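# The following comprises the amino acid sequence and a computationally predicted model.
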Amino acid sequence: MESNKKAVVLLSGGADSTTCLAVAVKKYGAENVLALSAFYGQRHKREIESARMVAAFYGVDHKEADLSLAFSMSDCPLLAQSTHHIKHESYAEQLKELGGEGTVDTYVPFRNGLLLSYAAAVAVSVGAEAIYYGAHADDAAGRAYPDCTPEFAAYMNKAIFEGSGRTTHLEAPLINLNKAGVVKLGLELNTPYQFTWSCYEGGEKPCGTCGTCIDRAAAFEANGVKDPALED
């Protein structure tokens, strides 16, 4: 555990960011971790509600911000103002329709770039040496989410390090793991997946058929365990 050092974690309330939080808490201790969540204009607030529960579980400080104005001109179907419907098919199927490579409809324009810039400003303000975010290999595949690729993370790390006066840097501990690998790591860290929310729809229960639901179900199945968020 890194005593007297701090970390900032982008916490959406999903499985990936919660796993990142588990990694940071193990390294720095809950008292030295600040979780940041953002409302970016999404259709529902289930993610934010989950982030609050996860932060409470770990006992970390948790701050929320409204960054929705930055995406007010986007027609991404994840956003409340969008006229598009969320596709209920796997990412593999969506990439196939794009010819094997391209951004999927649920890519919110440069969202991670904005969130990481926000986190960098906070990190400098509170004296945190690291910023954690949960990009992983499945999101980067085919450049479905270009702000999740290793290239993006590397360039953002350089920008953050230089722009912060070389006081803080970016950590992407899941960047080389697929979703099954993320869940495997999370299970080893006793990550509270029962509190997390990944579904793009905001119902009482996950829809089970959107891209992220399909991805999540396959990841838990690959690890031979039932998703605790689906247990009665």
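Alright, I've got the coordinates.
# CA atoms for contacts and neighbours, from now on please.
OK.
# packing partners for the helix or strand that contains Tyr155?
Assigned by DSSP states H and E, Tyr155 falls within helix 150-163. Packing partners of helix 150-163 (3 or more Cα pairs under 8 Å, 6 or more residues apart in numbering; DSSP states H and E): helix 111-126, strand 169-171.
# Take this one as well and set it beside the first:
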Amino acid sequence: MEKDSVIIISGGMDSITMLYDKKDSIALGISFDYGSNHNAREIPFAKLHCKRLGIRHITINLEFVHQYFKSSLLDGAEAIPEGNYNDENMKSTVVPFRNGIMLSIAAGIAESNDLKNVLIANHAGDHTIYPDCRPEFINSIDKATQAGTFAKVRVLAPYTNITKTDIAKIGKKLGIDYTETWSCYKGGEKHCGKCGTCVERKEALAGAGIDDTTEYE
């Protein structure tokens, strides 16, 4: 298979699963450090897995996001809400148009490296909370990157309509060790076990029949 894609890889469960799932087509992994509470915990896992697979990895600094954007994800661990991953509870964690910014940069990098596709691992559980994870957004930005590049770069999001549990099931088949991923939005030494992303992580692993050996506080 031709290595014709870049992947936006955070170091979380979803993007690490896609990295292994689509590894034969991936030429470059891109992480973005935008100053969130958990970037420092996630990105080393992105580097680790890319290195393990022999895939080039780069980290792009988006310091301006932390400086100018409003989100509890940027305001310290104490600002992160606890409880279930639902619309009202987790809405404060939205970083406005984050995926739009990252996909635009990734499309430019793809064309600069003669690559045709940008992969992103948004999923169905993101839809109610994050506008730039929804199918209508993905379809729109896919059209925009095709129209705005000579190479007609595509945005591919194959997990858009499946759940995080479905993703964990894919990872189980691929033999991924999810202890080598990071989910917690608080970004402490261990997963807090209480924030929306930790709760979602627990539910996905349980739903996939994976023994959860994550270290929680």
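Nice, I can see it. Since we're looking at a predicted model, the values are computed, not measured.
# picking up where we left off before, how about residues contacting the helix holding Tyr155 of the first structure?
Residues from elsewhere that reach helix 150-163 of the first structure (Cα atoms under 8 Å, 6 or more residues apart in numbering): 113, 117, 120, 140, 146-147, 166-172, 175.
# what's the mean distance for that helix versus the second structure?
Superposing on the second structure places helix 150-163 of the first structure at an average distance of 0.7 Å from its equivalents, by mean Cα distance after the TM-score superposition for the first structure.
# Asp75 of the first structure maps to what in the second structure?
Taking TM-score structural alignment for the superposition, Asp75 of the first structure sits opposite Lys70 in the second structure.
# Disregarding residues adjacent in the polypeptide, which is nearest to its match?
Val95 (6.8 Å; Cα to Cα, 6 or more residues apart in numbering).
# still on that earlier bit, the match of Asp75 of the first structure against Arg98, yeah?
No: with contacts counted by Cα atoms under 8 Å, Lys70 of the second structure stays clear of Arg98, the gap being 11.3 Å.
# rewinding a little: counterpart of the residue nearest to Lys70 of the second structure in the first structure?
Match for Val95 of the second structure (TM-score structural alignment): Val108.
# Let me know the secondary structure of that match.
Counting by DSSP: H, G, I helix; E, B strand; the rest coil, the backbone at Val108 of the first structure sits in coil.
# Near the residue nearest to Lys70 of the second structure, how many other residues are there?
A count of nearby residues for Val95 of the second structure, using other Cα atoms under 10 Å, gives 20.
# Next up, the contacts around it.
Phe69, Lys70, Ser71, Leu73.
# go with 10 Å
Val95 of the second structure makes contacts with Tyr34, Ser36, Val65, His66, Phe69, Lys70, Ser71, Ser72, Leu73, Leu74, Tyr130, Asp132, as judged by Cα atoms under 10 Å, 6 or more residues apart in numbering.
# State the distance from the first one to Phe69 of the second structure.
Between Tyr34 of the second structure and Phe69 of the second structure the distance, using Cα to Cα, to the nearest Å, works out to 10 Å.
# do the second one as well
Distance from Ser36 of the second structure to Phe69 of the second structure, counting by Cα to Cα: 11 Å.
# Counting neighbours, go ahead and name the busier of these two.
Neighbour count, other Cα under 10 Å: between Ser36 of the second structure and Phe69, Ser36 has more, with 23 against 14.
# any idea what that one aligns with in the first structure?
Using TM-score structural alignment, Ser36 of the second structure pairs with Gln42 in the first structure.
# wait, its match sits on Cys199?
No: using Cα atoms under 10 Å as the test, Gln42 of the first structure is too far from Cys199 to be in contact (11.9 Å).
# What segments of the second structure are helices?
For the second structure, applying DSSP state H gives helices covering 13-21, 39-53, 63-68, 87-90, 98-112, 135-148, 164-174, 196-207.
# any idea which of those is most buried?
helix 13-21 (a mean of 23; mean count of other Cα atoms under 10 Å).
# Could you tell me where it falls in the first structure?
Counting by TM-score structural alignment, helix 13-21 of the second structure corresponds to 15-23 in the first structure.
# Run the chain-centre distance for that stretch.
8 Å (Cα atoms, centre = their mean, to the nearest Å).
# Stretch 42-55 of the first structure now?
For stretch 42-55 of the first structure - counting by Cα atoms, centre = their mean - the centre lies 12 Å from the chain centre.
# cool, and stretch 125-141 of the first structure?
Per Cα atoms, centre = their mean, the centroid offset for stretch 125-141 of the first structure relative to its chain is 8 Å.
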